[in-house]
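# Task: produce atomic coordinates for the following.
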Amino acid sequence: MTGFDLARLLAERGDERYDLHARHLNHQLPRMLHTIGFDKVYDRAEGAYFWDRDGRDYLDMLAGFGVMGLGRHHPVVRQALHDVLDAGLADLTRFDCQPLPGLLAEKLLGHAPHLDRVFFGNSGTEAVETALKFARYATGRPRIVYCTHAFHGLTTGSLSVNGEDGFRDGFAPLLPDTAIELGDLAALEREVRRGDVAGFVVEPIQGKGVHPTPPGFLRAAQELLHRHKALLIADEVQTGLGRTGDFFAYQHEEGVEPDLVCVAKALSGGYVPVGATLGKDWIFKKVYSSMDRVLVHSASFGANAQAMAAGLAVLTVMEDEETVAHARHTGDLLRSRLAALVDRYELLHDVRGRGLMIGIEFGRPKSLGLRSRWTMLQAARKGLFAQMVVVPLLQRHRILTQVSGDHLEVIKLIPPLIIGEREVDRFVEAFTAVMDDAHGGGGLMWDFGRTLVKQALQTH
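Prediction:
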């Protein structure tokens, strides 16, 4: 048999997946997955579930770090990709104007009527890079202000405004930048008064730890920035497209109209890499100020037909299925059910977030027995208890979640926006069982804690 046969290739070599990664890709990934028992073999996926080869279902509360907003393999998005491939379009000629990018830009801008133009790239970090470049060029200033604990991507520009040292270490020098605490308006004012700030980039809800901006902060920051001729950049890569119960998270606060908005992740339904930077007309016209500058900022695969078709299909599905309202309703239900457990479990300290972006924070217990175990974990490495919760959720209850950041005792839930009451019930029941086990001194869970402590001490 000649030619490429994908089904045959996967049948013959699919079982080598972990060995192939260990040999040819990031060798620490399979090692980490094996250590925590996450080295599963998933055969197929649909909606908010995947299945292993024994036919057991797993509830996905991670959505591929947020890209699977509509769940996996939504039939409308899938069909759109088949259709665009079958159309045989003259894609990426680079010297014409195809209709799909214009149509997707038009549809996106309909959700941010104060903005006028869109640049399409291939990822969230590219969307942020675009915003940083445009802000610096449009204002003629070099410096960007960002927040501690922020995450805006891992390429050099976006890394410069990344608030976690673990990501930045060893990659300096980076762009001129200044970090402030989220919500510290006085610190922001001190920086912009120096006259060299191009913009302030902020997540309306920080992904690391799931921390919403304080009420009124975005509006006040916007007024302050504009008074000093600087720009407000909203990073909606994770919070956008309905995740928080509004189309964009900045829309929860009245009167907030960012100058630049970064979008990615869920825009293509998880099928095709895509990113978008929405902005005001005058900013784009400054960057693209003449025909000589028509390609001054561009991307080889930007605005490709598959990404644009997927994006159009995703936005259409969201309108037809009222996804944003559904995410708001389901998120309120899940958050209230979890918040009701805070008084019941001394290790559970807080439940916060908006829509289907929820943070569950653990903290130091009061009772002596639990406190000694907690102290043991904290001495080895902060964040181990949250990992101890994530593991049994997968191992015993077949629910995939994540710890919300390095050294954080927070679990983040960012499930597909299509989950409903059945999935809420399943998660809350499983989480309650894990909490009962932890507070009852459940041997298996704390035994695993000791394993994590050993691993943490070996990596120091």
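# going forward, measure contacts and count neighbours with C-alpha atoms only.
Fine.
# got the contact list for stretch 351-367?
The contact list for stretch 351-367 (Cα atoms under 8 Å, 6 or more residues apart in numbering) reads 205, 209-212, 239, 243-246, 327-332, 335, 338-339, 342, 346-350, 371, 374, 385-386, 404, 409-415, 417.
# can you check stretch 117-135 too?
Stretch 117-135 has contacts (Cα under 8 Å, 6+ apart) with 101, 105, 109, 144, 152-155, 157-158, 198-199, 231, 233, 235, 237, 260-265, 273-281, 283-284, 287, 297-299, 301-303.
# Can you turn the buried part of those into a ChimeraX selection?
A single ChimeraX command suffices to select whichever of the contacts of stretch 117-135 are buried according to 16 or more other Cα atoms under 10 Å:
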select :101,105,109,144,152,153,154,157,158,198,199,231,233,235,237,260,261,262,263,264,265,273,274,275,276,277,278,279,280,283,284,287,301,302,303
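# that older thread, would you list the buried entries among the contacts of stretch 351-367?
205, 209-212, 239, 243-246, 327-332, 335, 338-339, 342, 346-350, 374, 385-386, 404, 409-415, 417.
# So the residue nearest to Ser123 when sequence neighbours are not counted versus Val410, what's the distance?
With Cα to Cα, 6 or more residues apart in numbering as the criterion, Ser123 has its nearest non-adjacent residue at 4.3 Å, and that residue is Gly275. The gap separating Gly275 from Val410 is 27 Å, by Cα to Cα, to the nearest Å.
# Alongside the first, I'd like the structure of this one:
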Amino acid sequence: MISAQFDRNCCKIDRSLRYGEYFMERAFGEWVWFKGHPQPFLDLVMSHGAVPFGHCHPRLVEALKREAELVDNNYPFPNKNQVELAERLLSVAPLEQDEYEVLINISGSFVVDKAIELSRIVTGKAAIASFDKAFHGSTLSLLPATDACFVDHSELMTEASIKIPFCEESRCPQGSPSSRTCGCLETSERIIKANQSSLAALLVEPIQGSAGNILPASGYLRAIQEICERHNVLFVVDDLQVGLGRTGRVFSIENFGVENPDIIVTHKGLGGGFYPLVALIARKSIFSAVSRNPLNATVFGGAFLNNAFGCGIALEVLDILLADGVLERVKENGDYFLLGLQNLFSNHPLISRAYGLGYVIGMELTSPDEECLSRADIAREIIAEGMRQHVILYSRGGDGERIKLSPSLTMDRAVIDIALEKIRGVVATASESLLLQSVSRPIGGRNRDGTRGLAFAGSS
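So this is what the prediction gives:
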């Protein structure tokens, strides 16, 4: 078996959703080919959006070849690609261009770590706050900021986790989501004010990607930014999952009235899926304050910092993204995809709603009887059936209760129609299978071995 081959080669693979049963051989555009499966699979996940324009985009392949013939790594020397990329990012960001600078490095978690480090140095405060159900990474320093529903290593945490409510567009647990007097705002300001003497920054996912692409209530993020300004807390935007055009805007905060945040961490797709590249954009005053102490020199260090090869690929990514009509088509085609999902599942017993913005799309699951059939069970069966029907899906959320879609930004309506038909078939077959299994389960929702929930249906 392929999984046994992985074990012999000492490869650690993710078996949580049985993706390890599939051995990827090649990919192009929206399609992936796996060993032993002659027919391609439609990829609606795209490495959580890290592959922005489909697999092996011809222009990015050519850029990779071109840059590889010029330079590999260049640390610690500045380079032309680095400067041009910084200028391009600043020119399209929702901020006062002359007031900011750009630091370019590898890995989303690494750069969010760097944002925390800068915040702590410049404010002299140590605490970091984040939203409920936030995901900012799994490194040690990010554990307090990432919700325990994703990474629970509480025994390793050296500081308290400060959480404020994320006011969701479709619902608000404490009041009207469109109201300036929303209970979430009052709660957030009370928590931030109570901790302001020790609170360096609030980490903000404009749309909560790992929670299932959850959208914020209208006006909420701008109101939270104002609260941070009142209490001298830095407002740090983590755009790793939903930026770089995925909402139809280059930066997702452009949809929510947020301008001039203190720090922005850009989207992980900046390297086109070929190179791990993320940029940190921060106020010059922050960089200057940190640079005054020569002992902070290592803050701006790293063997792959401002890598010329990666920056060259990123420049091609921006050229593709900012070409005429690309962002407009993301918004229009995203609306078309979302409307198709809403029409398919407007009255479905297992899917309560489809929602999204551009190509940031989610489907929230519901169960007719949580005791017998959890939403996580439903998600696992849908994903397994998706692989059987040659479409790659993914579940996220605090309990894995949402299906998260992050398709290629260049996916056209012909492929969207194929995706809709595949998803329709997947959900129909999974629903039938779940119904049969739940009917055969004994009272109380327990299997014969005493466990609750469905066993994972193996792949064919």
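# still on that earlier bit, and the residue nearest to Ser123 of structure 1, what's its match in structure 2?
Using TM-score structural alignment, the equivalent of Gly275 of structure 1 in structure 2 is Val278.
# List the contacts of that match.
104-108, 111, 265-271.
# which of those residues does structure 1 keep?
Shared with structure 1 under both residues aligned by TM-score structural alignment, their matches' Cα atoms under 8 Å, the contacts from the contacts of Val278 of structure 2 are 104-108, 111, 265-268, 270.
# Inside strands: which ones of those?
Residues of those located in strands (DSSP state E): 104-105, 265.
# before we move on, back to that, between all of the kept ones among the contacts of Val278 of structure 2, which two are at the greatest distance?
Farthest apart among these by Cα to Cα are Val111 and Leu270. That separation is 13.0 Å.
# Mind checking which of those two has more residues around it?
Leu270 (27 against 24; other Cα atoms under 10 Å).
# Columns distance to Leu70 of structure 2 on top of the contacts of Val278 of structure 2, output as JSON lines?
JSON lines is the format used below for the contacts of Val278 of structure 2 (distance: Cα to Cα, whole Å):
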{"residue": "Ile104", "distance to Leu70 of structure 2": "19"}
{"residue": "Asn105", "distance to Leu70 of structure 2": "19"}
{"residue": "Ile106", "distance to Leu70 of structure 2": "20"}
{"residue": "Ser107", "distance to Leu70 of structure 2": "23"}
{"residue": "Gly108", "distance to Leu70 of structure 2": "26"}
{"residue": "Val111", "distance to Leu70 of structure 2": "26"}
{"residue": "Val265", "distance to Leu70 of structure 2": "28"}
{"residue": "Thr266", "distance to Leu70 of structure 2": "26"}
{"residue": "His267", "distance to Leu70 of structure 2": "26"}
{"residue": "Lys268", "distance to Leu70 of structure 2": "24"}
{"residue": "Gly269", "distance to Leu70 of structure 2": "22"}
{"residue": "Leu270", "distance to Leu70 of structure 2": "20"}
{"residue": "Gly271", "distance to Leu70 of structure 2": "17"}
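# Let me see the contact set for the aligned residue in structure 2 for Tyr250 of structure 1.
Alignment note (TM-score structural alignment): Tyr250 of structure 1 maps to Ile253 of structure 2. Residues in contact with Ile253 of structure 2, defined by Cα under 8 Å, 6+ apart, are 206, 259.
# In three-state terms, label Ile253 of structure 2 for me.
Look at Ile253 of structure 2: counting by DSSP: H, G, I helix; E, B strand; the rest coil, its state is helix.
# any idea how far Val236 of structure 2 is from it?
In terms of Cα to Cα, Ile253 of structure 2 sits 11 Å off from Val236 of structure 2.
# quick check, Arg26 of structure 2 in a strand?
Yes - counting by three-state DSSP, Arg26 of structure 2 is part of a strand.
# Trace it over to structure 1, please.
Arg26 of structure 2 maps onto Arg44 in structure 1, by TM-score structural alignment.
# so how far is Arg53 of structure 1 from its match?
Taken as Cα to Cα, the span from Arg44 of structure 1 to Arg53 of structure 1 is 8 Å.
# quick one: the equivalent of Arg292 of structure 2 over in structure 1 and Val296 of structure 1, what's the gap?
Arg292 of structure 2 maps onto Ser289 in structure 1, with residues paired by TM-score structural alignment. With distances taken as Cα to Cα, Ser289 of structure 1 is found 10 Å from Val296 of structure 1.
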